[in-house]
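[1] Sharing a sequence plus its predicted fold:
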Amino acid sequence: MKNCIIFLLCLLPVCIRAQHNSFPKVAGYVGIFHPIVTFGNGDPKFNFNGSYTGGLPTGINIWKSNRIGFSFEVVPIITASNGTSKMSNFVFHPGLLVALGKGFTLANRLAFETNGRYGVTPVLNKVLIKKKDHGYFLAVPVPVRFGINLPTTVSVGVQVGITF
């Protein structure tokens, strides 16, 4: 019995250290997404040119290890033009996270939109300021969309947000 207690006491620091770095780790985030330009059929379409479109991404990241994780994101899209605004679309955005080091992460997202379009959205993300219980990030999403008999489009945007 005495040997058993000594063995358990020796394991205690290892268990405490393992819990401190244990996985999975869960983090939430909110942000603002601003599309800049969309390429598709014809001339590029720039945001702020006659109307404004923006999104409010909200998500949960579940990290399996220091390098790989899963993300679940939803994005209501708001469009404002001619003095009115409306929620024009809603995007369901699950994806695989890959930590690239030095605060960079690549999110490889699938995209399913309520307007009928679908596609992929690779996102390069960088944590700019890391605090004890939150951080501020900047991201560059590149949505690629297909479907509903429309030409394929590729957009480039910027996203800023806070993780917690």
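    Here it is on my side, so go on.
[2] can we go C-alpha only for contacts and neighbour counts from here?
    Noted.
[3] could you pull out the helices for this structure?
    2-20 (DSSP state H).
[4] okay, now the one to match up with it:
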Amino acid sequence: MNLNRTLSFLLAIISTATYAQNSNNLQTYPKLAGYVGILHPIATFSSAGTESNFNHYYAVGMPTGINIWKSSKIGFSAEFVPTIRVENGTSKMSNFLFHPGVLVALGNGFTFAGRAAFETSGRYGLTPVLNKTVIKGKSTNMFAALPLPIRFGNDRPATLGIGFQFGISF
């Protein structure tokens, strides 16, 4: 296949829209959505013990992401999360997380996100997330989410955490 045919083929694929009909309106897929939020880690459990936020330090994440819905049921998400840690009167960016994953619409405003996790701290793992749209608007939605990070690596014991996230999608 020559270069012109290849470019024409790719342009045709990119410009072709797939439509899904529902009773109220016409949805076009793929559908792109962005979001921003605030993440509060609550606790982390490991064989070394339990570590809780708000005890000797305060950590907060600021997730920003892009969701690409292939259909009304399944999509892809890429999330980026810088984390700030405040401890002993000083604050710093302590970690940056790249969080790609799959989205599955569960109905009634619930979505499951199955994410891979790659941290600048040297840790890696998985994060299952249960997300719920709590306020649905015309062009924005408010959501709450419950992430359960599972982490390995960097010569530390495996951990399971729990957090609370809320934000706005647009």
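    On my side now, so go ahead. If you're wondering where the values come from, they're calculated on a predicted model, not measured in any experiment.
[5] Superposed, what's their TM-score?
    TM-score for the superposed chains, counting by TM-score structural alignment, normalised by the length of structure 1: 0.88, backed by 149 aligned residues with a Cα RMSD of 1.5 Å.
[6] In structure 1, point out the residues matching stretch 38-52 of structure 2.
    Counting by TM-score structural alignment, stretch 38-52 of structure 2 falls onto residues 32-46 of structure 1.
[7] same check, this time on stretch 65-84 of structure 2
    Aligned by TM-score structural alignment, stretch 65-84 of structure 2 falls on residues 59-78 of structure 1.
[8] can you pull the buried residues of the matching stretch?
    59-63, 68-78 (16 or more other Cα atoms under 10 Å).
[9] before we move on, what about stretch 159-170 of structure 2?
    For stretch 159-170 of structure 2, by 16+ other Cα under 10 Å, it's 159-163, 165-169.
[10] ok, so of those residues, who is nearest P30 of structure 2?
    Among the buried residues of stretch 159-170 of structure 2, S169 lies closest to P30 of structure 2 (Cα to Cα), at 16.4 Å.
[11] Excluding residues flanking it in the chain, which one is nearest that closest one?
    Y35 (4.1 Å; Cα to Cα, 6 or more residues apart in numbering).
[12] thought that neighbour was touching S77?
    No: Y35 of structure 2 lies out of contact with S77 (Cα atoms under 8 Å); the separation is 10.4 Å.
[13] what sits in contact with each of the two?
    Common neighbours of Y35 of structure 2 and S77, counting by Cα atoms under 8 Å, 6 or more residues apart in numbering, are 65-66.
[14] what's the matching range in structure 1 for stretch 122-141 of structure 2?
    Using TM-score structural alignment, stretch 122-141 of structure 2 pairs with 116-135 in structure 1.
[15] residue nearest the centroid of structure 2?
    E79 (4.5 Å; Cα atoms, centre = their mean).
[16] ok, the nearest residue to G116 of structure 1 once chain neighbours are set aside - how many residues close by?
    Of all residues not flanking G116 of structure 1 in the chain, I148 sits nearest, at 6.2 Å (Cα to Cα, 6+ apart). The number of residues packed near I148 of structure 1 is 10, by other Cα atoms under 10 Å.
[17] Next one: I148 of structure 1 from R117 of structure 1, what distance?
    6 Å (Cα to Cα, to the nearest Å).
[18] ok, now N66 of structure 1?
    On the measure of Cα to Cα, N66 of structure 1 and R117 of structure 1 end up 33 Å apart.
[19] circling back: tell me the one of the buried residues of stretch 159-170 of structure 2 nearest I150 of structure 2?
    Nearest to I150 of structure 2 among the buried residues of stretch 159-170 of structure 2, with distances taken as Cα to Cα, is L160, at 4.6 Å.
[20] In structure 1, what residue corresponds to that closest one?
    Per TM-score structural alignment, L160 of structure 2 is aligned with V154.
[21] Please name the nearest non-neighbouring residue to that match.
    Nearest in space to V154 of structure 1, with sequence neighbours left out and distances taken as Cα to Cα, 6+ apart, is V144 at 4.5 Å.
[22] My read is that that neighbour contacts T153, right?
    Yes: in this structure, V144 of structure 1 is within contact of T153 by Cα under 8 Å, at 5.7 Å.
[23] what's in contact with the match of stretch 38-52 of structure 2?
    Residues contacting stretch 32-46 of structure 1 (Cα under 8 Å, 6+ apart): 47, 53-57, 151-161.
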